[in-house]
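> A structural model of the following input is requested.
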Amino acid sequence: MMSWEWSDIFCHPLWVISTVILAITVRAQRKGSWDPRACPVSLNGKTAIVTGANTGIGKFIALDFARRGARVILACRSEARGTSALKEIIELSGNEDVHLRLVDTSSLDSVQKFATQILEEQKELHILVNNAGASGLPKGITADGLETTFATNHIGPFLLTSLLLDLLKKSAPARIVNVSSLNHRRGKVDFSHFKGENLTYVMDSVYNHTKLHNIIWTNELARRLQGTGVTANSLHPGVVMTEVMRNYNFIVRFLFNLVGFFFFKSSKEGAVSTIYCAVSEETEGITGKYFDSDCSLVLAAPPARDPALGVKEFEICERLTSKL
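Sure, this is the predicted structure:
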């Protein structure tokens, strides 16, 4: 009787060839149909802010804007990593008009100080990309009394956008782009979550909730901005090999990276849908919409499209940030 080991299967030429073909096929399909390199839009004379621009998707978004000639402000939490990204973007783009400003979106005080600095320094703002976010953070409450992941991914970006809204309107046409996730479909709406109540910390559950709130907020923001020349859209960047998993344990990170090597997008590929929403001629004037990782318009989950939830979202977020 023949005996065999699993290693015999994995080393069999047909298995190896099939795996390689599958990986190549998936990697080719994940690139999407819109290519930023084929988009001729210039951003000369424009100013753009990208939060979380020191690594991953944010860095490639900022690099694209810099190559288009924009004044780019890297809004980063880490000065060391931000400085490294700043040098790299200037070197690769040849654009010296790239600047680092520090902000921690989990802190309302930090967001306030950042916005004040921007309003003092900049006369115009044409693109605001709310990209910074975190997943897998441990249970915690910030100094502002907010749940940490919600503060980082949602309340902080909400406040930042609100504080810069008049400048965006003054600079119209302008665009607000909020990076959400397909995971919003697994999120739930419970406004007690904002203060850390009734939450279950299982894998990315809290992250999923925040991404759903991102879209609810974006859609209501778009409604309120009608007629101002400022658009607001949200998007799914794809399943991307970024540092978003850095807060998980070693086993989860290992499996994520192993599977991701074959099937996930690179950070450069993951930046495409955001760049599409921020600069493409096709999205000019479009607002209150949700795009998938292939730059296609798709319907977000039903709660994200509920106007009543959008109104309530704004009321609660404004109340939580009104002390500033």
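> CA only for contacts and neighbour counts going forward, please
OK.
> tell me where the chain has helices.
Using DSSP state H, the helices found in the chain span residues 6-11, 13-29, 56-67, 79-93, 108-121, 148-150, 156-170, 205-224, 250-263, 267-270, 272-279, 307-321.
> just say which of those helices is most tucked in.
Most buried of the helices of the chain by mean neighbour count (mean count of other Cα atoms under 10 Å) is helix 148-150; its value is a mean of 28.
> and this one, please, so the two structures can be compared:
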Amino acid sequence: MSKYIFPVSVFGSVLGCAALLKNYVTGGSCPSKSTIKGKTVIITGANTGIGKETARELARRGGRVIMGCRDMEKCEAAAKEIRGKTLNPHVYAFHIDLASIKSIHQFAERVKQEEQRVDILINNAGVMRCPSWKTEDGFDMQFGVNHLGHFLLTNLLLDKLKDSAPSRVINLASLAHIVGEIDFSDLNWEKKKFETKKAYCQSKLANVLFTRELAKRLEGTGVTVNAIHPGVVSTDLGRHTGLHQSPFSSTVLSPFFSLLVKGPELGAQPSIYLAVAEELEGLTGGYYDVMTLKEPAPQALDQEVARRLWEVSARLVGLKEEKGQASKPIVTTTR
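This next block holds a predicted model:
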């Protein structure tokens, strides 16, 4: 039997090292053990992927979790599964279609009527590199869902968030924002040739600009706003990208993908961290690369572009600006 001990031990060591390396490369698990009993959390796109795993963990930590989804059959099934696995009965499925202004208003109105508080809003839902689709209201699908939908939803829930302060807004952005450009002359790709990758990057840059402008406007209210790049995660979000569809990528590149790409459970850890970590209390306007606070791309720091994007977005979704709601200088804390 001794002749088998060395190979087995070496194999075990290799697997262990690979697991540790992947944990390091992908950022690992949320270090905070904080619970959120008594707090209400809203997560969009929560029936699958990062959103579902975020909902599961925040339910396990005692939160009242509202899962906002377009597909109610899948959302109800996911909510039932989470209730069963966490033994938390306060997990609910609400309908919202972020490609519909009408649906967003209906969702927000239901929340305002049925919920006493909103402590954490996680703008998680998104589409990535889809064809040249339009939302119900005629917006480019990626810009409409990833930015405008969450822009409107967040603004409609601001009073609840303020009343529940200290509260948090978390926007799922992407490293892709570093090559994004905001084209105010054609935000919805009605004049130029549609390029799905550029459209996605524009929407992700918009997420970061929105985060910073909202943080300014909410200074002193007790509501913090941060954006996050969760890392490279294998979810349904990438179904339009074509990754792993070629024989080369599925065979030669597969081992590298499995090492560097996270599953949904690990992919949810950054969102969980920003939602629960006590040490982040009061920090706002930041961009987190996984769980590390970093400076975003230069174009994401342009205050004039952020202000203009806010004004254009408000006009597009029919949101009335309150007088005297001027932007204030933002203060972020780095560690």
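> which position in structure 2 aligns with Val311 of structure 1?
Using TM-score structural alignment, the equivalent of Val311 of structure 1 in structure 2 is Arg307.
> return the distance of the alignment partner in structure 2 of Asp104 of structure 1 relative to Cys69 of structure 2.
The alignment partner of Asp104 of structure 1 in structure 2, by TM-score structural alignment, is Asp97. Counting by Cα to Cα, to the nearest Å, the gap from Asp97 of structure 2 to Cys69 of structure 2 is 7 Å.
> how about Tyr92 of structure 2?
Going from Tyr92 of structure 2 to Cys69 of structure 2 by Cα to Cα gives 11 Å.
> looking at these two, which one has more neighbours?
The residue with more neighbours, out of Tyr92 of structure 2 and Cys69, is Cys69; 24 against 18, by other Cα atoms under 10 Å.
> list the residues that contact the counterpart of that one in structure 1.
For Cys69 of structure 2, the aligned position in structure 1 is Cys76, judged by TM-score structural alignment. Residues counted as contacts of Cys76 of structure 1 (Cα atoms under 8 Å, 6 or more residues apart in numbering) are Thr51, Gly52, Ala53, Asn54, Gly82, Leu100, Arg101, Leu102, Val103, Asp104.
> alignment lookup: the fourth one to structure 2.
For Asn54 of structure 1, the equivalent position in structure 2 is taken to be Asn47, counting by TM-score structural alignment.
> residues contacting the nearest residue to its match once chain neighbours are set aside?
Leaving aside its chain neighbours, Asn47 of structure 2 sits nearest to Cys75 (4.8 Å; criterion: Cα to Cα, 6 or more residues apart in numbering). The neighbourhood of Cys75 of structure 2, defined by Cα under 8 Å, 6+ apart, consists of Ala46, Asn47, Met67, Gly68, Cys69, Ala93, Phe94.
> would a markdown table of those with distance to Ala314 of structure 2 be doable?
Output for the contacts of Cys75 of structure 2, formatted as a markdown table (distance: Cα to Cα, whole Å):
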| residue | distance to Ala314 of structure 2 |
| --- | --- |
| Ala46 | 26 |
| Asn47 | 28 |
| Met67 | 25 |
| Gly68 | 22 |
| Cys69 | 23 |
| Ala93 | 28 |
| Phe94 | 24 |
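> first to last residue in stretch 196-207 of structure 1, what's the distance?
Stretch 196-207 of structure 1 stretches 13 Å from its first residue to its last (Cα to Cα).
> cool, and stretch 217-235 of structure 2?
Terminal residues of stretch 217-235 of structure 2 lie 33 Å apart, using Cα to Cα.
> no more questions from me, cheers.
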